[in-house]
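K.L.:
sequence? don't have it. structure:
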């Protein structure tokens, strides 16, 4: 539980919240690498 009373689950997934409140799962955290110029790339794609 965070300081605002929100509950979160640590799943190892990376996601993105959309303006309508939906959560999109992008990929597993372990399958994403950061390139030299700062861009993140999924190894699974």
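P.N.:
Perfect, thanks for sending it. Please read all numbers here as calculations on a predicted model, not as lab measurements.
K.L.:
make it CA atoms for all contacts and neighbour counts henceforth
P.N.:
Fine.
K.L.:
What is the burial count for residue 40?
P.N.:
11 (other Cα atoms under 10 Å).
K.L.:
Just to check, residue 33 is in contact with residue 14?
P.N.:
No: between residue 33 and residue 14 there is no contact under Cα atoms under 8 Å: 12.0 Å.
K.L.:
One more to weigh against that first structure:
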């Protein structure tokens, strides 16, 4: 994900068994009951 804002949810970021959530590191995840986080950060090209 990139340049995303995830706020005011029960769970901000979640993934199932074996799932992957990659981020470009420029996201805002705040104000959720459980914020969660990406599984990896990748460099933008």
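P.N.:
Alright, I've got the coordinates. Treat the numbers as computed from the prediction; the structure is a model and nothing was measured.
K.L.:
so what number do they get for TM-score?
P.N.:
After superposition, the two chains reach a TM-score (TM-score structural alignment, normalised by the length of structure 1) of 0.20; 22 aligned residues with a Cα RMSD of 3.6 Å.
K.L.:
now the closest residue in space to residue 17 of structure 1 that isn't next to it in sequence: how far from residue 34 of structure 1?
P.N.:
The shortest distance from residue 17 of structure 1 to any non-neighbouring residue, by Cα to Cα, 6 or more residues apart in numbering, is to residue 23 (4.5 Å). Distance of residue 23 of structure 1 to residue 34 of structure 1, computed by Cα to Cα, to the nearest Å: 22 Å.
K.L.:
now residue 13 of structure 1
P.N.:
For residue 13 of structure 1 relative to residue 34 of structure 1 (Cα to Cα), the value is 16 Å.
K.L.:
Which one of these two is surrounded by more residues?
P.N.:
More neighbours surround residue 13 than the other of residue 13 of structure 1 and residue 34, with 14 against 10 (other Cα under 10 Å).
K.L.:
give me the number of residues near residue 23 of structure 2?
P.N.:
Neighbours of residue 23 of structure 2 under the rule other Cα under 10 Å: 19.
K.L.:
With that, I have no additional questions.
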